[in-house]
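A.B. asks: return atomic coordinates for the entry below.
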Amino acid sequence: MEYNIKAILDGLKQRISTNDELIIQTPGGNIEMAKFYFSPPAETEEIDRLSTLFQVNLPQEYREFLLQHNGAKLFDIGFGECTDIYSINEIVETAELMPDIVPNFIPVARHPSCTIFIDTSREKKYMFSQAGGSEFNFLAMSFKEWIETLILSSGNYFEERIPQLLFKTIDDSELKIKKWLIEGYKL
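C.D. replies: Alright, predicted model coming up:
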């Protein structure tokens, strides 16, 4: 099987029941029934309009996702605990609500604890998260790697479990090393 967005999503869909549900384990050992919603594909013209609106080239893997599904809700266990991968319209609406985001950052998804962005100025390893404030954490992943890791972690917020060593801020879009790493980690 070829390693691409379609193969990753097809693998997930094979595990989902006919009711669009999957039993998952959440942190702490709890078992939950997660629901899944996949939107119909986006048209190539819609994706091209998004690129034109933001004046960027979208990563090929992300374009492939939109051609499969113009948005999705993954691992929905209720109470807002899910991952929303935005539709093109939701991307535009969300971007309008975020004043002065770092240039070339496009909001593409939301966890309850953070927003996920693509930095279109980077060709590889272009995913970032933001939990609020001016700091964007560098995830060092492509969209394909991000969505695969999300699926393999059963929708659990793996971003919180990995040390965020590098970041960007709204005021300065250069990658910087976290202060605690430079000064040494203190318990």
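A.B. asks: only C-alpha atoms for contact and neighbour calcs from this point on.
C.D. replies: OK.
A.B. asks: so what's the spatially closest residue to residue 40 that is not a sequence neighbour up against?
C.D. replies: The shortest distance from residue 40 to any non-neighbouring residue, by Cα to Cα, 6 or more residues apart in numbering, is to residue 69 (5.1 Å). Counting by Cα atoms under 8 Å, 6 or more residues apart in numbering, residue 69 touches 38, 39, 40, 41, 42.
A.B. asks: helices of this protein, start to end?
C.D. replies: Listed from the start of the chain, the chain has helices (DSSP state H) covering 5-15, 44-54, 60-68, 88-97, 143-152, 179-183.
A.B. asks: just among the contacts of residue 69, which is most surrounded?
C.D. replies: Within the contacts of residue 69, residue 42 tops the neighbour count with 19 neighbours, counted by other Cα atoms under 10 Å.
A.B. asks: what about it, distance to residue 49?
C.D. replies: 11 Å (Cα to Cα, to the nearest Å).
A.B. asks: do I have it right that residue 31 meets residue 25?
C.D. replies: Yes. Contact criterion Cα atoms under 8 Å: residue 31 and residue 25 qualify, at 4.6 Å.
A.B. asks: make a markdown table out of the helices of the chain and add mean neighbour count and distance to residue 158.
C.D. replies: Putting the helices of the chain into a markdown table (neighbours: other Cα atoms under 10 Å; distance: least, Cα to Cα, whole Å) gives the following:
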| stretch | mean neighbour count | distance to residue 158 |
| --- | --- | --- |
| helix 5-15 | 15 | 17 |
| helix 44-54 | 14 | 28 |
| helix 60-68 | 18 | 20 |
| helix 88-97 | 15 | 22 |
| helix 143-152 | 18 | 7 |
| helix 179-183 | 10 | 20 |
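A.B. asks: so how many other residues sit close to residue 168?
C.D. replies: When neighbours are defined as other Cα under 10 Å, residue 168 has 20 of them.
A.B. asks: mind naming the longest strand for this protein?
C.D. replies: Secondary structure of the chain per DSSP state E: the longest strand is strand 31-38.
A.B. asks: I'd like the structure of this one too, to check against the first:
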Amino acid sequence: MTSFVQNTVHGLKSLLDQNGVIRILGSEGEITDALVTFSGSGASQSDIRAFETHHQLSLPDDYKKFLTLHNGARIFDSLLDGVNIGGGLHLFNIKEIDTELKDEELYEDVSGIPIGHLLEECDLMIDRDRLKEGDPNYLYLLEDGLEYKPLDLNFEIFLDRYVMCHGQPFWEWRYYTAENYYRI
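C.D. replies: As a prediction, the model looks like this:
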């Protein structure tokens, strides 16, 4: 399987202005500015191997590819009058993942590796059990520390869709017709 994480990241970066801002068209014609920041450098292969050895796991190849490009990122944080008010996707660097994993209480009922915060309401998780089984649909959301919900995606497809949808929660979209759209 070929990873297209690099293409997604480079494509997004090409749309940013010199300050990392992108103007996006949202639902019903709303235009907003969002901030995108990537860590200055990627994680080394030896740092990734040390993390995997310490936690006795093997991260998925597409996610490792992202870490080697950028060891962490913030994607589509909302800007209000030029001030970052958050709300986007915070992809953790390796040290942040390690710190999150030390909070065993938060993750005791799930078999997940937290790799980011999403919309400041939930954690983006790699499911350890699915990973061990070789299931490519290993991403989950842990919402409010309570509901562990499968996304049925891997990291690169999630990232690609998240970027294409300008940070909108595409996994929650329902099918709308002209009849039912206005009833909501």
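A.B. asks: TM-score for this pair?
C.D. replies: Between these two chains, after superposing, the TM-score reads 0.80 (TM-score structural alignment, normalised by the length of the second structure); 161 aligned residues with a Cα RMSD of 1.9 Å.
A.B. asks: turn the helices of the first structure into JSON lines, including distance to residue 80 of the first structure.
C.D. replies: As requested, the helices of the first structure are arranged in JSON lines below (distance: least, Cα to Cα, whole Å):
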{"stretch": "helix 5-15", "distance to residue 80 of the first structure": "21"}
{"stretch": "helix 44-54", "distance to residue 80 of the first structure": "27"}
{"stretch": "helix 60-68", "distance to residue 80 of the first structure": "23"}
{"stretch": "helix 88-97", "distance to residue 80 of the first structure": "16"}
{"stretch": "helix 143-152", "distance to residue 80 of the first structure": "16"}
{"stretch": "helix 179-183", "distance to residue 80 of the first structure": "32"}
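A.B. asks: of all those helices, which one comes closest to residue 115 of the first structure?
C.D. replies: helix 88-97 (10.0 Å; Cα to Cα).
A.B. asks: okay, that closest one sits on what stretch of the second structure?
C.D. replies: Counting by TM-score structural alignment, helix 88-97 of the first structure lines up with residues 94-103 of the second structure.
A.B. asks: same check on stretch 143-154 of the first structure?
C.D. replies: Counting by TM-score structural alignment, stretch 143-154 of the first structure pairs with residues 155-166 of the second structure.
A.B. asks: coming back round to it: same check for the contacts of residue 69 of the first structure, but in the second structure.
C.D. replies: Shared with the second structure under both residues aligned by TM-score structural alignment, their matches' Cα atoms under 8 Å, the contacts from the contacts of residue 69 of the first structure are 38, 39, 40, 41, 42.
A.B. asks: one step back: against the second structure, where does the longest strand of the first structure fall?
C.D. replies: Under the alignment (TM-score structural alignment), strand 31-38 of the first structure falls on residues 31-38 in the second structure.
A.B. asks: which parts of that stretch are buried?
C.D. replies: Across stretch 31-38 of the second structure, burial judged by 16 or more other Cα atoms under 10 Å covers 33, 34, 35, 36, 37, 38.
A.B. asks: of these, which is the nearest to residue 139 of the second structure?
C.D. replies: Nearest to residue 139 of the second structure, judged by Cα to Cα, of the buried residues of stretch 31-38 of the second structure is residue 38 at 21.1 Å.
A.B. asks: what sits against the closest one?
C.D. replies: 70, 71, 72, 73, 74.
A.B. asks: residue 129 of the second structure versus that one, what's the distance?
C.D. replies: Distance, residue 38 of the second structure to residue 129 of the second structure, using Cα to Cα: 29 Å.
A.B. asks: in contact with the spatially closest residue to residue 105 of the first structure that is not a sequence neighbour, which residues are there?
C.D. replies: Closest residue in space to residue 105 of the first structure, ignoring its immediate chain neighbours: residue 119 at 4.6 Å, by Cα to Cα, 6+ apart. Contact analysis of residue 119 of the first structure by Cα under 8 Å, 6+ apart lists 104, 105, 106, 126, 127, 128.
A.B. asks: what about the fifth one, neighbour count?
C.D. replies: Okay, so that is residue 127 of the first structure. 25.
A.B. asks: over in the second structure, tell me which residue corresponds to it.
C.D. replies: Counting by TM-score structural alignment, residue 127 of the first structure lines up with residue 139 in the second structure.
A.B. asks: quick one on the thing from earlier: need the residues touching each of residue 42 and residue 49 of the first structure.
C.D. replies: Shared contacts of residue 42 of the first structure and residue 49 (Cα under 8 Å, 6+ apart): none.
A.B. asks: distance of the residue nearest to residue 127 of the first structure when sequence neighbours are not counted from residue 107 of the first structure?
C.D. replies: Nearest-residue entry for residue 127 of the first structure: residue 118, 4.9 Å, with adjacent residues in sequence omitted and distances by Cα to Cα, 6+ apart. Separation of residue 118 of the first structure from residue 107 of the first structure (Cα to Cα) stands at 7 Å.
A.B. asks: wait, isn't residue 69 of the second structure in contact with residue 62?
C.D. replies: No. Applying Cα under 8 Å as the test, residue 69 of the second structure and residue 62 come out as separate, 11.0 Å apart.
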